[in-house]
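Student: Predicted structure and sequence below. I'll ask about it afterward.
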Amino acid sequence: MPLPRLPPGSRARCAPRRSCPAVPEPATPTLDTAVRSALARVIDPEIRRPITELDMVGAVSVDERGTADVVVKLTIVGCPAAQTIERDVTAATLGVAGVTRANIHITVMTRDERAALTAKLRGPGAARSSQFGPGTLTRIYAVTSGKGGVGKSTLTANLAAALAARGLAVGVLDADVYGFSIPGILGLTTNGTAQKPTRVDDMILPPVGYGVKVISIGMFVDDNAAVAWRGPMLHRTINQFLTDVYFGDLDVLLLDLPPGTGDVAISVGQLLPHAEVLVVTTPQPAAADVAERSGVVARQTGQKIVGVIENMAGLPQPDGTVLELFGSGGGDEVARRLSAGQDAPVPLLVSIPLSVALRAGGDTGAPIVLTDPADPAAVAILRLADTLAARPRHLQGLKLPVSPRDHLAG
């Protein structure tokens, strides 16, 4: 049946109960909006989150000549990241098409703005409690040894750098209060003085070296002063590091423990009973005897031993032979002893050869896993990083931060 012809001059009407909305023209974002969007790509170098997400961007305006005025609110006066943030904000602003000039106005957050920021970072309730409680998704490894001088700190720093280079979010807590050395190995010292963390009210932002967030008592003492504390003070310090230092969402937290089985090892066992333990030893039998004890103490506090690391396993010679300065077999022996009576054997994870370059990198603050990855010691540490990064994560019994309501809301 042919459709009826409309009378001249008449207009078609919509069918009953239907509407004929006009199709709007695509909205053209203003330069103000475009600049603010570009600033979302600027990351705070300490907190490692976009400055827009942290409410660090104030007013943004662009005039008809393309001159942009951007207000940036730093967390504190004298923020050590100020120059980096200003440089990155300038680059992001000038990168917007149509912007010809950028005026960056640096201000400081008010007390209320800082309080809102710390509450946002800490989450609902903003309670001052450990970020790494039993329900944490962060893998926590306590690196321990029975005696000093086995290269535990150098190993911890290089392992952290290797894991961070793989794209993991990594933090290091230097719990070796008396013999702190992690800041120097990760390049966070100048003329022997460790870089200071930034304080935002009662929250501490750890310095970052090679992509690793680091906290150490060495960052709070002047002129490399000695620390002479007893048990209660040591416990409070470790607890404060776990409570007040904002590490953010970490994949891995490494703790560099002092040698032996003293106060710090016991405190870590009490505060982080779910941590997993890496036992470091050298090949010599005397070191193996003492390393076994550190593993036993960790196990008594409920911590699981992941495996044994044998350091200083031998010095490769030009002719291909290996000079065993510290003997041989210590790592296997520690693994054998710690496996006795257990449901599953404790493995020897890796044997790391002696390396002059590894030692030199620790002195200059340049991890060998980044500067000379082909060095035999670096190859071994990188292999260890691969092993730890590939370990399956068991979520049974953990309270995950999701709910059916969250799923339905999406």
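Tutor: Good, I have the coordinates. Numbers count the residues shown, from 1 in each chain.

Student: going forward, measure contacts between C-alpha atoms and count neighbours the same way
Tutor: Fine.

Student: And for residue 144, the neighbour number?
Tutor: For residue 144, the neighbour count with other Cα atoms under 10 Å is 29.

Student: doesn't it fall inside a strand?
Tutor: Yes - assessed with DSSP: H, G, I helix; E, B strand; the rest coil, residue 144 lies in a strand.

Student: what sits against it?
Tutor: Residues near residue 144 by Cα atoms under 8 Å, 6 or more residues apart in numbering: 152, 256, 257, 258, 259, 260, 277, 278, 279, 280, 294, 295.

Student: got a list of what the closest residue to residue 351 other than its chain neighbours touches?
Tutor: Of all residues beyond its chain neighbours, the one nearest residue 351 is residue 310 (4.6 Å), with distances taken as Cα to Cα, 6 or more residues apart in numbering. Each residue near residue 310 by Cα under 8 Å, 6+ apart is listed here: 280, 281, 282, 283, 330, 331, 348, 350, 351, 352.

Student: any idea how far residue 310 is from residue 354?
Tutor: 11 Å (Cα to Cα, to the nearest Å).

Student: Hmm, residue 261 is touching residue 146, no?
Tutor: Yes - using Cα atoms under 8 Å, residue 261 makes contact with residue 146 at a distance of 7.2 Å.

Student: Which neighbours do these two have in common?
Tutor: 293, 294.

Student: Presented hereafter is structure B, for comparison with structure A:
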Amino acid sequence: MTSSGPLADAVRAALARVQDPEIRRPITELDMVGAVEVADATARVALRLTIVGCPAADRIERDVRQAVLAVPGVEAIDLEIGVMTPAERDALVTRLRGERRMPFGPGTLTRVVAITSGKGGVGKSTVTAELAVALAARGLAVGLVDADVFGFSIPGILGIPDAKPTQVGDMILPPVAHGVKVISIGMFVEDRTPVSWRGPLLHRTMQQFLTDVYFGDLDVLLLDLPPGTGDVAITLGQLLPNAEVLVVTTPQAAAADVAERSGLVARQTGQTVIGVVENMAGGVFGSGGGDEVARRLEVPVLARIPLSGAVAAGGDAGAPVVLGDGSDPAADALIGLADALVARGRGLAGRSLL
């Protein structure tokens, strides 16, 4: 990066406030800015995008022009846009990833929380998505892995059913919805294409989601597990034995058996079950299911979320109820779940999430 005096330094300082919207780092820190020169009130800036056809190119260009033209003494900008060389891109990927190939395993500073259920249809994915948005609304950096490979629904619930990740080398940049960085197998398959994979491929996919997807520095990573006790739950137990687990069930007493099993499988892999969420409470689904699962697993019921048409409508529209006007009791319960998760601290260590 060349200099032509104090005015060029001011331009570089302005560019340091421009972030890549996908990587969420300043473009100067990502070595996306080349030469900067100012002559006759015109700033000449060389900008290097990460890849050809970068989906964030228009926004980055707009933000760069706005930032540079806001510098006193600069009246025009001559912006030269190019693309990183393969070597520059590889160096960026290596720097962002660091040396750790499993960034969320034991020793991570990120709190990892898996949401599981004994069977489908209990609203587990909706609870996960709403919880992620509620945590992000508190100012936390939140990532969400849709690990429900066969029944992926997180992109639709969050309003990004057609979103696609950006690939920089062999690093994947996840789309962002409502402040949450999201990855799902649904972003890689054609519409309505069923996923029918066996154990080894499922294991490799989960490993790639955790290693090849660049989430950046997260406060919390949520995982929406498939219902039951199959290959994905076992794989994530092996990869993330440090994860905490929330068990979602309905008020039906008959649901206690299957919900308990999902918690027991998590414990067998070394994960810590921290609580039960009773979804669809106070409606036509009976009562006692959440309390019974909590009793068997010897953990508290962290939330009772009432049956709500607003939650269902919000999931269909991609509009989480936790961002609404606060009038829905289910939204209050979901926000309360986020509060309970934060207040609980991190496992037995008792460290605060904030």
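Tutor: Perfect, thanks for sending it. Being a predicted model, the structure only gives us computed values, none of them experimental.

Student: Quick check: TM-score for this pair?
Tutor: The TM-score (TM-score structural alignment, normalised by the length of structure 2) is 0.95; 347 aligned residues with a Cα RMSD of 1.7 Å.

Student: picking up where we left off before, go through the contacts of residue 310 of structure 1 and flag which are in helices.
Tutor: The helices, defined by DSSP state H, take in 330, 331 from the contacts of residue 310 of structure 1.

Student: Mind putting the contacts of residue 310 of structure 1 into a markdown table with neighbour count and distance to residue 376 of structure 1?
Tutor: Shown next, in a markdown table, are the contacts of residue 310 of structure 1 (neighbours: other Cα atoms under 10 Å; distance: Cα to Cα, whole Å):
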| residue | neighbour count | distance to residue 376 of structure 1 |
| --- | --- | --- |
| 280 | 29 | 18 |
| 281 | 34 | 18 |
| 282 | 29 | 16 |
| 283 | 26 | 17 |
| 330 | 25 | 19 |
| 331 | 29 | 18 |
| 348 | 19 | 17 |
| 350 | 18 | 12 |
| 351 | 22 | 10 |
| 352 | 22 | 8 |
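
Student: Identify the residues contacting the aligned residue in structure 1 for residue 173 of structure 2.
Tutor: In structure 1, residue 173 of structure 2 lines up with residue 205, judged by TM-score structural alignment. By Cα under 8 Å, 6+ apart, residue 205 of structure 1 lies in contact with 46, 47, 197, 198, 199, 245, 246, 247.

Student: could you redo the last one with a cut-off of 10 Å?
Tutor: Residue 205 of structure 1 sits next to 46-47, 196-199, 213-215, 244-248 when contact means Cα atoms under 10 Å, 6 or more residues apart in numbering.

Student: of all the contacts of residue 144 of structure 1, which comes closest to residue 96 of structure 1?
Tutor: Within the contacts of residue 144 of structure 1, proximity to residue 96 of structure 1 (Cα to Cα) peaks at residue 256, which comes in at 44.6 Å.

Student: still on that earlier bit, got a ChimeraX select line for the buried ones in the contacts of residue 205 of structure 1?
Tutor: The following ChimeraX line selects those of the contacts of residue 205 of structure 1 that are buried, judged by 16 or more other Cα atoms under 10 Å:
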select :46,47,196,197,198,213,214,215,244,245,246,247,248
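
Student: which of the contacts of residue 205 of structure 1 still touch in structure 2?
Tutor: Retained contacts for the contacts of residue 205 of structure 1 in structure 2, judged by both residues aligned by TM-score structural alignment, their matches' Cα atoms under 10 Å, are 46-47, 196-199, 213-215, 244-248.

Student: Which ones among those map onto helices?
Tutor: Using DSSP H, those in helices are residue 244.

Student: Which of the kept ones among the contacts of residue 205 of structure 1 sits closest to residue 83 of structure 1?
Tutor: Checking those one by one against residue 83 of structure 1 (Cα to Cα), the nearest turns out to be residue 46, at 12.6 Å.

Student: And the aligned residue in structure 2 for the closest one, how close does it get to residue 50 of structure 2?
Tutor: Structural alignment (TM-score structural alignment) places residue 46 of structure 1 against residue 22 in structure 2. Distance of residue 22 of structure 2 to residue 50 of structure 2, computed by Cα to Cα: 11 Å.
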